[in-house]
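# pasted the sequence and its predicted model underneath.
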Amino acid sequence: MQIADQKVVSIHYTLRDKAGNVLDSSEGNQPLAFIQGRGNIIPGLESAMDGKAVGDKFDAVIPAAEAYGERIEELVQVLPRSMFSGIDDIMVGMQFQATGGTGPVVITVTDIDGDQITVDGNHELAGVELHFAVEVVDVRDASAEELAHGHVHGAGGHHHHDDEEEDGEHCCGGGCH
C-alpha cells in the first residue's frame, strides 16, 4: 500500500540540521505514526512521503519555509519582569504559553537583563533547514474514529484516557504529537 491522504503512516526517522547534528530521532522508540494529509507533521516532510511504501528508505531536505517557517524577528520582545507576576525565579530557557493573534504561542526566555526579560515566540527550529533520514515501517487505512479525531490512536499516536469524552472533544487538550 502506498502513502496517500487519509492513510496512517508509521516511520522511523532521524532529524539532523545542516551541519549534521542530530536534533531528534525515533531510534530506540516506537515509530512516529500520523495521518497523511492532515497536517500532523511538517508540510515538507508530508509532501516527501507521498507515494512511498513500506520498506522505503529515503533522505529528505526540508527548507525552513516548509518546516517550522522562517524566523520572524518581531516575535522577539523585551518585556518587563512585572509581566511575569507570580514567577519568582525566571531563567533563560524557561518556556511559557501566551496568547497570540492566532491562538496559543509558546515563548522562550532567551535573555535576562535586570528587570528586562527577552522572549522569543519563534519555534526553536524556525529558520532551520531540516535533513531527515526516513524509513517507512507501516501504511494502513485510518479508522473512522482516527479520521474523526484527526490523529492516530494507539502505538506511536495519541492515547485517549478514560476521562476523555467519547467524541474526542478533550483528546487534544494537552497537545498531541
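Yep, that arrived. Numbers count the residues shown, from 1 in each chain.

# all contacts plus neighbour counts: C-alpha atoms, from now on.
OK.

# give the next helix or strand downstream of the helix or strand containing residue 99.
Secondary structure from DSSP states H and E places residue 99 in strand 95-100. Following strand 95-100 in sequence order, the next helix or strand is strand 103-113 (DSSP H and E).

# quick one: buried residues of that next one?
By 16 or more other CA atoms under 10 Å, the buried positions in strand 103-113 come out as 106-110, 112.

# swap in stretch 36-44?
Quick answer for stretch 36-44 (16+ other CA under 10 Å): 36-37, 40-41, 43-44.

# let's bring in a second model and compare:
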Amino acid sequence: MTDTVRPDSLVTLHYRFLLEDGTAVVSTFEATPATLQLGTGEVLPALERCLAGLRVGERRVFTLPPEEAFGPHRPELVERVARADFPPEVTDAMTLLEFAAPDGSRYAGLVRELTEEYGVVDFNHPLAGKTVRLEVHIIGIS
C-alpha cells in the first residue's frame, strides 16, 4: 500500500462531475466509492493527471475544459435516422439507445428529436463540449 497516487496506482475514491452551473452529473459520494486502475487506458488521461500525486484522505476540485474532459461537441456525430429503424418502445426524445456497428461493436446515442419520419441521434458523449468540474476524495491507494 502506498500513500501517493502514481501513474499505475489502483485508486479507491469518491468522485463527482459537475457542470459549470454546479449541477451534479454523476457522483459516487452518496454511494459506494469507485476503484480505478490507472495506466490502463480505462480512465480519462486528464483524470489520471489530476489524481497524480494526491494522498490518501486528500480532497480536491479540478476544472476541466472540454478538450481535456470529454472532448468538443462534434456536429458530424449528430445523425438523422429513419424512424422505422428505432425500436417501437422509443416514443420520446432524450432517450438513450444502444446501436450496433457493422463490425459488431456497440455504441450509445441520445435521441435529441423524434418525429414520425425520423429521429435526430447525437453520438457525442453527453458531456462533450462542456467544461466540467471534478471533485475527488482519495480513500485508498495500492
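Perfect, thanks for sending it. Here the structure is a predicted model, which is why all the values come from computation and not from measurement.

# show me what contacts residue 33 of the second structure?
12-15 (CA atoms under 8 Å, 6 or more residues apart in numbering).

# what does residue 107 of the second structure give?
98-101.

# so how far is residue 97 of the second structure from it?
Applying CA to CA, to the nearest Å, the value for residue 107 of the second structure to residue 97 of the second structure is 8 Å.

# still on that earlier bit, of the contacts of residue 33 of the second structure - the most surrounded one?
The most neighbours of any of the contacts of residue 33 of the second structure, using other CA atoms under 10 Å, belong to residue 13, which has 23 neighbours.

# and the equivalent of it over in the first structure, what does it touch?
Using TM-score structural alignment, the partner of residue 13 of the second structure in the first structure is residue 11. Shown in contact with residue 11 of the first structure (CA under 8 Å, 6+ apart): 31-33, 134-138.

# what do you get for residue 79 of the second structure?
120-123.

# go again with 7 Å.
Residue 79 of the second structure makes contact with 120-122 under the criterion CA atoms under 7 Å, 6 or more residues apart in numbering.

# same question, residue 18 of the first structure
Taking CA under 7 Å, 6+ apart, we find residue 18 of the first structure in contact with 129-131.

# for the nearest residue to residue 93 of the first structure once chain neighbours are set aside, give its distance to residue 97 of the first structure.
Nearest residue to residue 93 of the first structure, sequence neighbours excluded (CA to CA, 6 or more residues apart in numbering): residue 109, at 5.3 Å. In this view, residue 109 of the first structure and residue 97 of the first structure are 11 Å apart by CA to CA.

# same question, residue 87 of the first structure
Applying CA to CA, the value for residue 87 of the first structure to residue 97 of the first structure is 14 Å.

# what of residue 79 of the first structure?
Going from residue 79 of the first structure to residue 97 of the first structure by CA to CA gives 15 Å.

# likewise residue 8 of the first structure?
Plainly put, residue 8 of the first structure is 30 Å away from residue 97 of the first structure if you go by CA to CA.

# next one: residue 124 of the first structure
As judged by CA to CA, residue 124 of the first structure and residue 97 of the first structure stand 14 Å apart.

# same deal with residue 74 of the first structure?
Going from residue 74 of the first structure to residue 97 of the first structure by CA to CA gives 17 Å.

# again, but for residue 43 of the first structure
For residue 43 of the first structure, the distance to residue 97 of the first structure (CA to CA) stands at 24 Å.

# correct me, but residue 81 of the first structure touches residue 118?
No: with contact defined as CA atoms under 7 Å, residue 81 of the first structure does not reach residue 118; the gap is 9.6 Å.

# residue contacts, the counterpart of residue 130 of the second structure in the first structure?
Applying TM-score structural alignment, one finds that residue 130 of the second structure aligns to residue 128 in the first structure. Residue 128 of the first structure makes contact with residue 64, according to CA under 7 Å, 6+ apart.

# about what we covered before: residue 79 and residue 97 of the first structure: who's more crowded?
Between residue 79 of the first structure and residue 97, counted using other CA under 10 Å, the more crowded position is residue 79 (14 against 11).

# residue in the second structure paired with the more buried one?
Residue 79 of the first structure maps onto residue 81 in the second structure, with residues paired by TM-score structural alignment.

# you'd agree that match is in a helix?
No: counting by DSSP: H, G, I helix; E, B strand; the rest coil, residue 81 of the second structure is not part of a helix but strand.

# right, I'll call it a day here.
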